[in-house]
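S.K.: sequence first, predicted coordinates after that:
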Amino acid sequence: MKAIKKAVYPMQKCYSIAQIQHNDKPYIAVAAEKEDDCLLFTPEGKFVETIWKGPSGTMSIVPLQGENGAFLATKKMFSPNNADEACIVLVRPTAQGWKEKTLIKIPYAHRFDVLESDGKRYLVCATIKKTKEYEDDWRFPGQYLACELPPESENADLKLQVIVDGLLKNHGYIRRHDKNGDYSVISSATGIFEIHPPTDKNSEWSVEKLLDEETSDMAFADFDGDGQDEMVTLSPFHGNTVKFFKKQDAGCSWKCVYEFPKKLEFVHAIWAGTVKGKQVAVIGHRKGESRDLYVFSYDNGYRAEVLDKDCGSTNVLVYNFMGKDRIVSANREINEIAFYEFEE
């Protein structure tokens, strides 16, 4: 499997990526980790416009379904050492341009999402830590926070509830879905947790620990085609190891079935899903002799192929447009937003 780079655009320390729908057309939004802007592109990688001017400090962008291009984003989350003023903003396209309003201030808000369950929307947020007193101070572990998000959220007085506490180096997040609606999976130095919102008026938030292993990020896909998703992890926190786990028949335990023998320093970018009819994971790392972008797949065993060399990806998103599977990668370490097309 190959990916051909079709378009690039410069952005200092590009980081967060999301696909949004505006006026029934798909677009790609990309925002910077530090001082640069948030920009809008066509799916082919053509620059459209600037959504906001920097500084950004944007770790996550979450589209609001059915709201014609509106999205939520973190701002002022510049690093685990500089996020006392972090917040979530609501951004909407208008006839006068993109308008932004602070929705809620959440120090050290790293990942967040909007979940739908039992006809309600919930704002959830994973903080990487609570606070700090000096550089690289990890004495105040992060949390998973949640509250109901009303339809008219602009002026709502949001009160977050602590669902999980004590999440050291609380970093990874993915949204999943089952018969009851959306739920979260988060990863930290404390392990990986599955968190479900209430499914009816009589239920509460539920938390299950999936893996008792320090993990930076994870994703899920049915790589071997047996009908059950495997879990691919990047570990430890900002670490160098890629592992694949399968859920065991008895109980809810997960067993490592493959560990990629090559160490990928500061492995960070991860996405899993279908590309050209195959379940794959796209993974990138940010340090080392060659900061490559890989695609992992399964063919009588797990295998890895290099998609791009020395690009230093921090986040990736795979999507289909005009019948072609594509990647947008925030190649942070070379200050480049890159758009690729998959080829066999």
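M.R.: Good, I have the coordinates.

S.K.: contacts, neighbours, all on C-alpha from now
M.R.: Noted.

S.K.: which residue packs closest to residue 74, ignoring adjacent ones?
M.R.: residue 88 (4.4 Å; CA to CA, 6 or more residues apart in numbering).

S.K.: typed the wrong thing, it's residue 41
M.R.: The shortest distance from residue 41 to any non-neighbouring residue, by CA to CA, 6+ apart, is to residue 47 (4.5 Å).

S.K.: list the contacts of the one you found.
M.R.: Residue 47 is in contact with 9, 39-41, counting by CA atoms under 8 Å, 6 or more residues apart in numbering.

S.K.: for the residue nearest to residue 74, what are its contacts?
M.R.: 72-75, 102-106, 109.

S.K.: let's verify it: helix, strand, or coil?
M.R.: Residue 88 carries the three-state label strand when classified by DSSP: H, G, I helix; E, B strand; the rest coil.

S.K.: I'd like the distance between it and residue 32.
M.R.: Distance, residue 88 to residue 32, using CA to CA, to the nearest Å: 15 Å.

S.K.: so which residues of the stretch 101-250 of the chain form strands?
M.R.: Along the stretch 101-250 of the chain, counting by DSSP state E, counting those that start in this stretch, strands occupy 109-117, 120-127, 142-148, 161-167, 172-178, 181-188, 191-196, 206-211, 217-221, 230-235, 241-247.

S.K.: and here is the other one:
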Amino acid sequence: MEFKKIFSDHLDHCYAIMRLQAQKQDFIIVASEENQPCYAYDLNNDYQRTTVWPDVGGTMTMVAIPDTLNFLATQRFYPGFNSAHCRIVKETFNGQGWDQTIIGEYPYIHRFDLIPQKEKGKFWYIGCSIANSKKDTDDWSDPGKIWVGEYIDDREQIINLHALDTRITKNHGYHRFSGYSLITGSQGIFKLTPPDENHDWQLEQLSAFATSDIAAADINQDGQLEYLAIEGFHGAGLRIYDSSFQTLTQSTEKTPFGHAIWGGRIADRDYFLFGWRAGQQGLELISDTQLTSQLIDVHVGPSNVTVFSKNQQQYVLSANREANIVAIYQIIM
């Protein structure tokens, strides 16, 4: 497999990424974690760039509103992790660009998500705060919370907001799967299941190993998901779990400041992507449970990475934070 860089653009401290596709329009959105812009690149028009917002930034998460070109995003998650004034905004597509509405301040919210309910325009809201309060950037004495509630899109409001009982130190990673989400931190990996007619929010601990981020793929092609976890907070190693969260493999090579992670299908089978932001600052493809890897790029320090398809061709989108470059690589089989 070959990876050919076909597009790059400068964006200082590029961090959050998203594919936004509706109404025959098709964009990738990339935002900075500093007081810098958020850009939209038009995949139907040779990556033509539109500025979604020119500054403020501090964006950790963006979530699309289904069947629209609108989305929610965090802003002001700075300085460092001492983000008492973090807020969530809504960006509404006006035909040419995006208009912003401030939903409200949500201190220390690092990851959040909207889970669609049966009623159109109504969503379960999940907000994960990396801490509850801080005296300074390095203070982790007040663990983060998992906030849940409902988001009503036509009112642009989060309602019935409350925190679950479990507190998680360095509450960093989040990933939505089918019917559940995984949340990670110093205490391990937790499975969060939204309410239904039979139960309220449910939270179950799956692993006690300190974990920064997680992704899933059927990497050994056995018909069940395996999970790739970045060990520790911005950790220097990897662990692969089976579908029951029993350890299959731990890495031996150091990958300091592990951060970018993705799992899914490329061509006719599943793979993982992984990137780290210190040392070699590599981006790599992982092809099996023994962590066999192929280096895609070096000295780029990815913060987030994903794979998308366009016109029967697949691409890797990487926010190469340490190089300040938004990069797209064509996957050549």
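M.R.: Received, thanks. Please read these numbers as outputs of a predicted model, since none were measured by experiment.

S.K.: returning to that earlier point: tabulate the strands of the stretch 101-250 of structure 1 (a markdown table), appending mean neighbour count and distance to residue 326 of structure 1.
M.R.: As requested, these are exported to a markdown table (neighbours: other CA atoms under 10 Å; distance: least, CA to CA, whole Å):
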| stretch | mean neighbour count | distance to residue 326 of structure 1 |
| --- | --- | --- |
| strand 109-117 | 24 | 24 |
| strand 120-127 | 21 | 29 |
| strand 142-148 | 22 | 32 |
| strand 161-167 | 17 | 34 |
| strand 172-178 | 17 | 20 |
| strand 181-188 | 23 | 25 |
| strand 191-196 | 21 | 29 |
| strand 206-211 | 15 | 31 |
| strand 217-221 | 24 | 18 |
| strand 230-235 | 24 | 21 |
| strand 241-247 | 19 | 23 |
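
S.K.: now distance to residue 61 of structure 1 too, for those, in a markdown table please.
M.R.: Converted to a markdown table, the strands of the stretch 101-250 of structure 1 look like this (distance: least, CA to CA, whole Å):
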| stretch | distance to residue 61 of structure 1 |
| --- | --- |
| strand 109-117 | 8 |
| strand 120-127 | 12 |
| strand 142-148 | 17 |
| strand 161-167 | 21 |
| strand 172-178 | 12 |
| strand 181-188 | 16 |
| strand 191-196 | 20 |
| strand 206-211 | 24 |
| strand 217-221 | 17 |
| strand 230-235 | 21 |
| strand 241-247 | 25 |
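
S.K.: of the contacts of residue 47 of structure 1, which is the most crowded?
M.R.: The most neighbours of any of those, using other CA atoms under 10 Å, belong to residue 40, which has 21 neighbours.

S.K.: for that residue, what are its contacts?
M.R.: With CA under 8 Å, 6+ apart, residue 40 of structure 1 has these contacts: 27-30, 47-51.

S.K.: what is the nearest of the residues you listed to residue 166 of structure 1?
M.R.: Nearest to residue 166 of structure 1, judged by CA to CA, of these is residue 30 at 30.9 Å.

S.K.: pretty sure the closest one sits in a strand.
M.R.: Yes. Counting by three-state DSSP, residue 30 of structure 1 is located in a strand.

S.K.: wait, it sits on residue 13?
M.R.: No. If you go by CA atoms under 8 Å, residue 30 of structure 1 and residue 13 don't touch, sitting 10.8 Å apart.

S.K.: between the two, point out the one with more neighbours.
M.R.: Between residue 30 of structure 1 and residue 13, counting by other CA under 10 Å, residue 30 is the more crowded of the two (26 against 22).

S.K.: name all residues that make contact with the more buried one.
M.R.: Counting by CA under 8 Å, 6+ apart, residue 30 of structure 1 touches 14-18, 38-40, 330.

S.K.: map residue 184 of structure 2 across to structure 1 for me.
M.R.: Matched to structure 1 by TM-score structural alignment, residue 184 of structure 2 sits across from residue 187.

S.K.: show the contacting residues for the nearest residue to that match once chain neighbours are set aside.
M.R.: Distance criterion CA to CA, 6+ apart; nearest residue to residue 187 of structure 1, sequence neighbours excluded, is residue 172 at 4.6 Å. Residues near residue 172 of structure 1 by CA under 8 Å, 6+ apart: 111, 186-188, 215-218.

S.K.: dump the residues you listed into CSV; add distance to residue 149 of structure 1 as well.
M.R.: Formatted as CSV, these follow (distance: CA to CA, whole Å):
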residue, distance to residue 149 of structure 1
111, 16
186, 20
187, 24
188, 25
215, 29
216, 28
217, 26
218, 26
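
S.K.: pull the most distant pair out of those.
M.R.: Largest separation among these by CA to CA: 111 and 215, giving 14.8 Å.

S.K.: mind listing what the residue lying closest to residue 14 of structure 2 once chain neighbours are set aside touches?
M.R.: Distances taken as CA to CA, 6+ apart place residue 32 nearest to residue 14 of structure 2, at 4.2 Å, with adjacent residues excluded. Residue 32 of structure 2 makes contacts with 11-16, 38, 57-59, as judged by CA under 8 Å, 6+ apart.

S.K.: what about the strands of the stretch 101-250 of structure 1, which gets the closest to residue 340 of structure 1?
M.R.: Of the strands of the stretch 101-250 of structure 1, the one closest to residue 340 of structure 1 (CA to CA) turns out to be strand 217-221, at 20.8 Å.

S.K.: quick one: the closest one to strand 241-247, angle?
M.R.: Counting by axes from the mean of the first three to the mean of the last three CA atoms, to 10 degrees, strand 217-221 of structure 1 lies at 50 degrees to strand 241-247.

S.K.: distance check, the residue lying closest to residue 38 of structure 2 once chain neighbours are set aside against residue 47 of structure 2.
M.R.: With CA to CA, 6+ apart as the criterion, residue 38 of structure 2 has its nearest non-adjacent residue at 4.0 Å, and that residue is residue 31. Here the criterion is CA to CA. By it, residue 31 of structure 2 lies 15 Å from residue 47 of structure 2.
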